[in-house]
Each structure stands twice: as C-alpha cells, then as structure tokens.
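S.K.: 3D model of this:
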Amino acid sequence: MKFKQHDAQNQRIERITSHHLVIGIDIAKETQIARAVTYRGIELGRACSFKNDVLCFQKLLSWIKSIQKQHNKTGVIIGMEPTGHYWLNLACWLLEKHLEVVVVNPYQVKNNKENRDNSPTKNDTKDALVIADMVKNGYYSPLRLPTGNYQALRVLMSDREFVIKQFITIQNQIHRWLDIWFPEYHRVFKDWSCKTSLVTLRLFPLPSELKILSPEEIYDKWRPHMKRRASISFARALVEQAQQSIAQDVAPEQVKRSLLFLLDQYETLSTHLAQLEQEAISLLKDIPQAQRLLTIPGIGKITVAGILAETGDLGTYRHGRQVLRLAGLHLGEESSGKHKGQVRITKRGRPGLRKYLYLAVLHLVVNNEEFRALHHHYTLTRKMKKIHSIIKLCGKLARILVGLVHQEYDYTPEKVITAIPAA
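M.R.: Reported below is the predicted structural model:
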C-alpha cells in the first residue's frame, strides 16, 4: 500500500468489494455490540450483543458466519475502537481465527455519529453501526499488534514509564520534606541523592539531632556505611547549617518515619528502574533491526527500545511517514476562505512514540554531526524556528529508521546530509 494518505485512502476503499461483509463492534468492559453492513452500507441481520468470554466470542463468530452464508459473502473485515485495554483480547482472538481486524479513531466515531440519522443521539448500538460505516468508507487503520520480543519490549517499557512517574513523585516528596524540615540541607549537599547524603538522611535527618553532634562524631558514624566517606568539612558544614536552621522542632519521630518511608520507596524504585532498563537492553540483542538502528551515532539503547516498543516491527511500515502519523507528528491546519489557520502537529497518535522521537532528535542534534548540520541549515539558512526544525528532523529520523530496516544497511552519513544544497 502506498504511503501517501490520499492514495492509501483510495486503496482501502477499493479493496472492500461486494463480496465483503463489514462488521462494526462497539467495545465495552462487559457487553459489546456488533452490527453488519455491506460495502454500500446496507445493514444485514440484527445487532449481536455478546460479553467478554470465549463462549460469547464463539457466539459472535457463529453470527458472522450465518450472515455470510445467508448473503453469500466470502470476505469479512471487522472494525472496532481501541477503547482502553478492553478490545485487546477480542482482537487477538479474532486474529487467531484468521479474520481481518482494523481499528477506527474514537474521535472520528464521535464526529460521524450523525451521518445516518442527523441526530446527536449516542449509544452502543448506534456506535457499532457508525464504526461499520467508517470501515466501508475506508476510514480505518490496519491493526499492528506487537508479537514476540516486540510485545515483551512494550511491556517492559510500559512498566518503566510507570516506575518513572512514581520515581519522580517520590523525589518531589523528598524535596518537599527537606524544604519544610531542613531547608538549609541543600547548602551542604547540592545533590541530595548522592551516597553520602542518603546515609546522612537515614542516620540524622533533623537539625535537632545534628546540633548535639560534633563533626568528628558524624564522620565516625558514616564509617560503617560507606567505603569512601565525605571529608570532615562536610560534617562541619552540616553542624553549622543545623545550628542556623529555621525548621520547626515538632513531632520528630513522626517526621523521621515519614522521611524513612520516602527513602525506602526511592531506593526500591531505583532498583526496579535499573532492572527494567537492563532487561530491555538485553532484549534488544535478540531483535536484529535494533542492532541496525544502534549504528546511528548519538542514539541510545533505551531510546531505541522505546521506539520499537511503540512501533513494533518497523519492517511492516512502507515509509517513515506512517511512523510519523502513528506518533501524531504529521502536520494539520484549519483554514477556510480568507482565514489561514496555523500549521501545527496533530498529536493524533501514540504519545509515547512522539516523546521518544522528539527526545531522540534532541540528542542527535547535540551528538550527531549530520543532524547538527541539518539543524543549523534549517535554523540559520532557511530561518526556521528551532522547534520547527526539531519537528522536521523527527520526520527525517522516522524515514531513516524505516529505510535502515527495509534496505538492510547500516547508518550512512553521506545519505543524511543530501538535504543540504551545495554552496
């Protein structure tokens, strides 16, 4: 299928013939609704209601086959909304039965709900018919579910994102604790997460405890917990800041317990994060195309893992623009008559892929000579804003990623800078 959007749209419409039965399924947590139409939008049979279990999935399959037999339809295409996670089990079950499954954009379903009856009414039965109409009109996307190592990579990177969010929350809570109960602490330790600081926070976190200690006593108490201890000057600075502290001296036991809980959570999440990243990097060794992508100077292993976790097998994409659309980094505008709208990225896609592509380009502009030269050309010669240049380079990177996989060659710098005209 061609990568240009209007050509792909026409091909999606043309491939649905009079022999096809088009099924639209409205997804829910417990009860789904399915409706069937012809390639012209004529509804066949009655709506089928079924639940999320294998017996009801068999009921759906029997319903589809009965309509096929009754109306002499040889092909079936099933469309559904990717609603949360409720659709995944049904989609995988249908794929195992060798049925074609596609997905439609929930936002488009909402916008198309008045096509048939010119009514704002919205319910599950109507939505199933709207989805079927959208599929027969070609308003769908092929389903790309990751399998094998790609699925394992997606699970790992999803867990990593969850841990990072919790990790940041705990860090902010520790910052808050220090600002309230020992605001002068950062004058001694610029980085509170260093080894010496973490040991200090566990041993004597409150200024009231440090006031009664000498620098030598603090230094001696560090000894069992660290092979390389901070200098005596750090201990002396701690005592000085504790004596000048403006923090309140109330409920010391409860305050210390609060900090110890936060530190335990911080260390646990640090360990989990390191384990997830190590496992993801190890998994990349079993993915051949990952090794090819790592030949790009300036792109890291975690970044490659994140991109492959979001896209799956890059060999299934025919052009980098498909990856760009999946990330929601393709451009859109709202113009009418004399009004010229501003061109923006649509953000209709996977936010995780959008983040990894954007961060990858930021690193490449700093560490990759070819991307740095392109960025300078766009900003200095073509007078583009820096953010516009970065977004344009995201498209360049997407095309490079797909090209490396399809053409099976390593990164070639000469091919990257062909966009810069010779002086």
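
S.K.: only C-alpha atoms for contact and neighbour calcs from this point on.
M.R.: OK.

S.K.: Identify each buried residue in stretch 41-58, please.
M.R.: Neighbour counts over stretch 41-58 (16 or more other CA atoms under 10 Å) mark 41, 43-44, 47-52, 57 as buried.

S.K.: Next, give me the two most distant ones among those.
M.R.: Based on CA to CA, the longest span within these runs between 41 and 52 and measures 27.0 Å.

S.K.: Please generate a structure for the following sequence too, so the two can be compared:
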Amino acid sequence: MNLTLFVGIDVSKSSNHVYAMNLNRDKLLSTNIPNTQDGATIIESKLCDLLMKHRLSKIIVVLESTGVYSAHLATYLSNSKYLSIYDSRVFIINPKISKNYRRSFSDMDKTDPKDAFVLADIARVGRTDGLTPFKGAQRLALERLTRHRLHIAELLSTEKTYALNNVFLKFSEFESLFTDNFGKTAVELLLEYHTTDDIIRSSLEDLTAFIIKSSKNRFSDSEAVATKIKAAARASYRLDKTAYDPINLSLASSINVISCYEAEIREIDKAIIRQVAGFNQIHYDVLISIPGIGKVFAAGILAEIADINQFESDDALAKYAGITWRKTQSGKFEAEDTQMTKTGNKYLRYFIIQAANMARQFIPEYRDYYQKKFDEVTTHQHKRALALTARKLIRLIYGLLSTNRLYQ
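M.R.: Predicted coordinates for the structure are as follows:
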C-alpha cells in the first residue's frame, strides 16, 4: 500500500489553492488559503494533520513555477522541520508539464481547484520521478542574483545608448574611432576635450602624449591613433558654443552612472560565483566545460533551468526560453525576417544568447555556423545569426545536461 500524500498547490499573488489526495485519488483536502506567511503556516499544519490522520509516511508537493509568487511558499515547505519527518519533497515544475498533462482531462474546467488537482495528480502518477526537488533558499538566492544581474545589465545598456546620443551631438564621428566607445581612452577623450575644435587646435604631439598616458601606451602606434582622432574631429559637425556645456555635463553624468553599473555587475558576478558553489555541481561542471560559457553565464542558465529532466527534448527547452520562430508565409512567398516568439523565460533567453555569443568566439563549429547565418540575409544579420546560434547551443546544452557529459 502506498503511504504517500500527494499535494498540488495552485499559486497566485493573493492566495494558494491546496489540493491533497492519496494513491486512490481520494480527495483529502481542497481549500483556499492566503499567500502569506501565516497562510504558509496554516498549510503546513493542515498537511501534518492529514499525514497523521491517515497514517501516511511520505509527502510530495508540486507547484508551478510562477515567478516570485511561488518562491516563498516552496522555500517554507521545503525547509519545514515538521514535514521533513515524513520524507517530504517539494517540486517546482515547468508550467508546460502541467499544461500538457491537463489535456488528458478534456472535459475539465480551468479553475483554481482543478489546477491544484492536476498538480497533485502529476505527483500521484510519478511525473516528478527523476526531477530534482526544490532546494529552497539556495536556488532562490542564486536566481535573485542572476536575475538582478540582467536587471543591471539592461540599465547599463540603456544608459550607454542614451549617452551615445549626446556623444553624437558633441563629436559626430566619434563612434568610428574605438572598438569600445566607453573604454578608458575613449571616455577620457570625451571628458578632457570640451569641443571638437579643442581637439583640432591641439598639436599632434600633445594629443599623442594624451593617448599614450590615457591608454597606458597600449596602442601599437599612438601617433596614428591621434592622427585618426584629429581627422574625425575635422569631419564632425559643429555646434553653437552654448550647447557644449549642457552636453558635456550630461555626458559626465552618464559616464559616472555607467561606471557605477559596471562596478555593480562586477560585485554581483563575485556573489553569483560564491552562491552557485555546490548547487547542482554536476550540471554546473557540464556547462562550464563548454568553451566560452563562463561561471556567471553557467550559473544564470542553471538557475533558470533548475532541472533538465523537466524538459522532454531540446525543442521543449527552446520553447521555454522563447528561442523559437513563427513562420511568415503566403503562397510561394516566405519572409526573410521571422520574429522570435520571446514568449518564454526571458532570463534564460538572455543567458543562453550571451553564452552563444561567447561560444562562437571559442568553438570553430559555432563560429562558422554564425557566419553562415549572418551571410544568408541582408537585414538584422547579427541578431538573426546570434539567435540561431543560441538555438544550436540549446541542442548541445540539452544533450550534455541530460546525459551528464562534459563537452569534448
């Protein structure tokens, strides 16, 4: 006789619907409880009462991944000292699992009690076998860090775009000079010279000395760089003198903000590397074995995937990340541009695309694939090629993680 209590919890911002059953699918509990700390304590108490009343020795709790709304309850139940007596396991599953399983109940209405029933039944039929139980605070902490990194990275990108608008007004040919528009030498050039006329009036010797000092003599030919800068200054538009002061002030402010964001990202990266230690170490080692995928991107991918066994194929993983495309076709016409769906997990999508951008620089097969896709179209070449390379990388990630193999 199976002595397991199967529990499904449908989570929303304000409340949690809890449904509990035994192996025979007998309803033991169906109730709605506030999604609060006190509510979590009530759920814990009710589940303990059921375990004692029906003399059960094991409990499996299943919740859907619903962002921050399921995090507190899953953490609380997975760390419960009272439930741990009963061999408790808490699983947060991909919503696609429950959506697909629900199709077997074709005549069922979509209501909170029914959703909770479906989750409980997923546990009852063994769909959680092979999945990794929720690791509570450690995964939540890692996820918060990696998602915050994306938040700061987006702010940094926005600020750089905004700053470049002011850069163009001040020095319209500036972006042709440096590979990194916000590198040390580029930034010091923007701050040191008030106008492009100041650069033109500066002697070649003085400008060369400035380049040597600001770059710490890292250019192979600093005089050639200085000559190029003077030529760009001559080719640039001029503004009325009254416009330069506010533009320079805005630029200085943006550069300070950019510097702050970059410093924050460095600190967050250190925290991510500390936090990921020991969290699913096998899969972490698999990810960092792929050339170009560093520790931070590996941690970001791991925090979002959580358990590769949730996904039945690399297609399922790609859909979860939103790295799929809708065809645009009419008769014999097929559009060159097709929009990425972007309906999945934006955090996973970000880390996989960033990882793909690095992988193409280290793995010849991915470099050649990227270039092939780049050359196939005339618009949005980089974005398209990188997205397709990311889809190719997903096949590799899924294959390695699902078999626990290192990249070779």
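
S.K.: Could you report the TM-score for this superposition?
M.R.: Remark: TM-score between the superposed chains equals 0.66 [TM-score structural alignment, normalised by the length of the second structure]; 366 aligned residues with a CA RMSD of 5.1 Å.

S.K.: I'd like the buried residues of stretch 41-58 of the first structure as CSV, with distance to residue 279 of the first structure appended.
M.R.: Formatted as CSV, the buried residues of stretch 41-58 of the first structure follow (distance: CA to CA, whole Å):
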residue, distance to residue 279 of the first structure
41, 49
43, 50
44, 50
47, 46
48, 44
49, 42
50, 39
51, 37
52, 33
57, 35
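
S.K.: Just these: which are in strands?
M.R.: With DSSP state E as the criterion, strands contain 43-44, 47-51 from among the buried residues of stretch 41-58 of the first structure.

S.K.: The residue nearest to residue 349 of the second structure when sequence neighbours are not counted - how many residues pack around it?
M.R.: The shortest distance from residue 349 of the second structure to any non-neighbouring residue, by CA to CA, 6 or more residues apart in numbering, is to residue 321 (4.9 Å). Per other CA atoms under 10 Å, the neighbour tally for residue 321 of the second structure reads 26.

S.K.: correct me, but residue 321 of the second structure touches residue 341?
M.R.: No - assessed by CA atoms under 8 Å, residue 321 of the second structure is found out of contact with residue 341, at 9.5 Å.

S.K.: now the most centrally placed residue in the second structure: how far from residue 356 of the second structure?
M.R.: What sits nearest the mean C-alpha location of the second structure, by CA atoms, centre = their mean, is residue 347, with 2.3 Å. Look at residue 347 of the second structure and residue 356 of the second structure: by CA to CA, to the nearest Å, they are 14 Å apart.

S.K.: same question, residue 317 of the second structure
M.R.: 15 Å.

S.K.: sec struct for the counterpart of residue 78 of the second structure in the first structure, please.
M.R.: The alignment partner of residue 78 of the second structure in the first structure, by TM-score structural alignment, is residue 95. With DSSP: H, G, I helix; E, B strand; the rest coil as the basis, the three-state label of residue 95 of the first structure is helix.

S.K.: which residues of the second structure does stretch 157-165 of the first structure align to?
M.R.: Under TM-score structural alignment, the match for stretch 157-165 of the first structure is residues 146-154.

S.K.: where along the stretch 251-400 of the second structure do the helices fall?
M.R.: Applying DSSP state H, counting those that start in this stretch to the stretch 251-400 of the second structure gives helices spanning 281-288, 295-305, 314-321, 346-362, 364-375, 381-403.

S.K.: Just name the most buried of those helices.
M.R.: helix 295-305 (a mean of 23; mean count of other CA atoms under 10 Å).

S.K.: mean per-residue distance, it to the first structure?
M.R.: Averaged over the aligned pairs, helix 295-305 of the second structure sits 3.8 Å from the first structure after superposition, using mean CA distance after the TM-score superposition for the first structure.

S.K.: Look up how far residue 132 of the first structure lies from residue 27 of the first structure.
M.R.: Residue 27 of the first structure is 13 Å from residue 132 of the first structure, by CA to CA.

S.K.: ok, the two, which is more surrounded?
M.R.: Between residue 27 of the first structure and residue 132, counting by other CA under 10 Å, residue 132 is the more crowded of the two (30 against 24).

S.K.: Quick check: nearest residue in space to the more buried one, chain neighbours excluded?
M.R.: Nearest to residue 132 of the first structure is residue 24, by CA to CA, 6+ apart, at 4.0 Å.

S.K.: Hmm, that neighbour is touching residue 130, no?
M.R.: Yes - counting by CA under 8 Å, residue 130 is a contact partner of residue 24 of the first structure at 7.5 Å.

S.K.: Who has more neighbours out of the two?
M.R.: The neighbour comparison of residue 24 of the first structure against residue 130 (other CA under 10 Å) goes to residue 24, with 30 against 25.

S.K.: ok, the buried residues of stretch 41-58 of the first structure vs residue 257 of the first structure, which is closest?
M.R.: Closest to residue 257 of the first structure, out of all of the buried residues of stretch 41-58 of the first structure and judged by CA to CA, is residue 52, at 45.6 Å.

S.K.: aligned partner of that closest one in the second structure?
M.R.: By TM-score structural alignment, residue 52 of the first structure lines up with residue 36.

S.K.: roughly how far out does stretch 164-183 of the second structure sit from the chain middle?
M.R.: Counting by CA atoms, centre = their mean, to the nearest Å, stretch 164-183 of the second structure is centred 29 Å from the centre of its parent chain.

S.K.: Between its first and last residues, how far does that stretch reach?
M.R.: 13 Å.

S.K.: And for stretch 4-18 of the second structure?
M.R.: So stretch 4-18 of the second structure: terminal residues 16 Å apart, CA to CA.

S.K.: Identify each buried residue in stretch 71-83 of the first structure, please.
M.R.: 73, 76-82.

S.K.: could you dump those to a markdown table with secondary structure and distance to residue 293 of the first structure?
M.R.: Below are the buried residues of stretch 71-83 of the first structure laid out as a markdown table (DSSP: H, G, I helix; E, B strand; the rest coil; distance: CA to CA, whole Å):
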| residue | secondary structure | distance to residue 293 of the first structure |
| --- | --- | --- |
| 73 | coil | 44 |
| 76 | strand | 37 |
| 77 | strand | 34 |
| 78 | strand | 34 |
| 79 | strand | 33 |
| 80 | strand | 33 |
| 81 | coil | 32 |
| 82 | coil | 29 |
